[in-house]
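Q: Here is a sequence together with a model predicted from it:
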Amino acid sequence: MAKIDELAELLVDELNDFKSALDKLQEVNRDLQSIPLKPDTSDMDKSMRDFISLQGQIFKEHQKSTFDLSRKLGRSNSYPNWFIALFLIFLIAFFTITGVCIYRLDRISDTNTMYFKKGQESVMEHFNTFLIERPEIDKAFQEWQTNQNK
């Protein structure tokens, strides 16, 4: 039983120590509650204002350089002037040569028709002259022609 009494006494001492520690904590808590605590954010506000100002300046510089670049690109030519002039000369020469070739091709068919008619007339004249000069061949030709028509 002596041990139970010792344990009970030890437990009572521990409870008293716990109660005194709890009382001290409550007193410290009351003291902390009574102290007015106001956080100072002025340094943070100043840093934020400086950062926002710096970002504004960077944005303005970026906007200005973008505007300058777009203006320069708008004024620049994709191709040099000499290249455009050379290309136009090439186009004019191409269309001129194409037009002349088409005109000549059209004239060739007219010329061919004219020479064909001249050649046909010349052959017929030569053939008729041949038949007039050689009556025996003319007679044989006439007989052959009649046999062909039957």
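A: Happy to help now that I have it.

Q: Only C-alpha atoms from now on, for both contacts and neighbour counts.
A: Noted.

Q: Let's verify the residue nearest the centre of the chain: helix, strand, or coil?
A: Centroid-nearest residue in the chain: residue 78, 15.4 Å away (criterion: C-alpha atoms, centre = their mean). Secondary structure, DSSP: H, G, I helix; E, B strand; the rest coil: residue 78 is coil.

Q: For it, give its distance to residue 72.
A: The gap separating residue 78 from residue 72 is 12 Å, by C-alpha to C-alpha, to the nearest Å.

Q: Residue 48 now?
A: Counting by C-alpha to C-alpha, the gap from residue 48 to residue 72 is 36 Å.

Q: Show me the longest helix that occurs in the protein.
A: Counting by DSSP state H, the longest helix found in the chain is helix 81-133.

Q: Next SSE downstream of it?
A: helix 135-149 (DSSP states H and E).

Q: That following helix: which residues count as buried?
A: Residues of helix 135-149 include none that count as buried (16 or more other C-alpha atoms under 10 Å).

Q: quick one on the thing from earlier: spit out the contact partners of the residue nearest to the centre of the chain.
A: The contact partners of residue 78, by C-alpha atoms under 8 Å, 6 or more residues apart in numbering, come to none.

Q: Can you point out the buried residues in whatever helix or strand residue 47 lives in?
A: For residue 47, the host element (DSSP H and E) is helix 42-75. Within helix 42-75, no residue counts as buried by 16+ other C-alpha under 10 Å.

Q: take a look at this one as well, against the first:
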Amino acid sequence: MKKLDEIMELMADEMADFKSSLERLENLSNKLQKTSVPLSTEVLENHLNSFLKIQQQKENIRTGNLELIHSKLERAYILPKSLARLFLSVLLVLLISLSYLTYKVIESQNDNQKLYRQLGKEVPIHKGDNTLE
């Protein structure tokens, strides 16, 4: 009997716990029914639109920077202008020097020919004499 009383007592405690749990569950269910979940996506759309605006601004900045770089690259030279001027100056000096030296060589050859002719007229050549005096 004692055991039967203990079992009954345990069952009563379990039933009381079950009843209190049911009451809590009913309270939570009522709160859930009273609470309405908005089905609107306005908040999400607002966040998405602000994010897209920020991305568009960043894209515009990148596009502007790329256009600036592109325009600078179009105006850029492979060689700097000063280096090109220096190269042309050296080339001009070399061309003038080469022309002058060519002129001097031709003039020297003409002088040699004139001198040879002049010496040929002044010094007679003896055909029978093989000895040099």
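A: Looks like it came in fine. Small disclaimer: the values here were computed from a predicted structure and weren't measured.

Q: What count of nearby residues applies to residue 38 of structure 2?
A: 7 (other C-alpha atoms under 10 Å).

Q: The one 3 residues further on now?
A: Here the number of neighbours of residue 41 of structure 2 (other C-alpha under 10 Å) works out to 8.

Q: I'd like the distance between it and residue 51 of structure 2.
A: 15 Å.

Q: hang on, the earlier thing: please compute how far the longest helix of structure 1 lies from its chain's middle.
A: Centroid separation between helix 81-133 of structure 1 and its chain, computed with C-alpha atoms, centre = their mean, to the nearest Å, is 48 Å.

Q: between it and helix 135-149, how big is the angle?
A: Counting by axes from the mean of the first three to the mean of the last three C-alpha atoms, to 10 degrees, helix 81-133 of structure 1 lies at 110 degrees to helix 135-149.

Q: Show me what helix 81-133 of structure 1 packs onto, helices and strands only.
A: Contact partners of helix 81-133 of structure 1 among helices and strands, from 3 or more C-alpha pairs under 8 Å, 6 or more residues apart in numbering; DSSP states H and E: helix 135-149.

Q: What helices and strands are in contact with the helix it packs on?
A: Secondary-structure packing of helix 135-149 of structure 1 (3+ C-alpha pairs under 8 Å, 6+ apart): helix 81-133.

Q: Recalculate using a threshold of 7 Å.
A: In this structure, helix 135-149 of structure 1 packs against no helix or strand, with contacts taken as 3 or more C-alpha pairs under 7 Å, 6 or more residues apart in numbering; DSSP states H and E.

Q: List of residues touching that helix?
A: Residues outside helix 135-149 of structure 1 that contact it (C-alpha atoms under 7 Å, 6 or more residues apart in numbering): residue 131.

Q: same thing but at 8 Å, please
A: Contacts for helix 135-149 of structure 1 (C-alpha under 8 Å, 6+ apart): 131-132.

Q: That helix: how far from the chain's middle?
A: Helix 135-149 of structure 1 has its C-alpha centroid displaced from the chain centroid by 81 Å (C-alpha atoms, centre = their mean).

Q: ok, now stretch 57-70 of structure 1?
A: That offset, for stretch 57-70 of structure 1, works out to 24 Å (C-alpha atoms, centre = their mean).

Q: List of residues touching that stretch?
A: Residues outside stretch 57-70 of structure 1 that contact it (C-alpha under 8 Å, 6+ apart): none.

Q: Show me what residue 52 of structure 2 aligns to in structure 1.
A: For residue 52 of structure 2, the aligned position in structure 1 is occupied by residue 52, per TM-score structural alignment.
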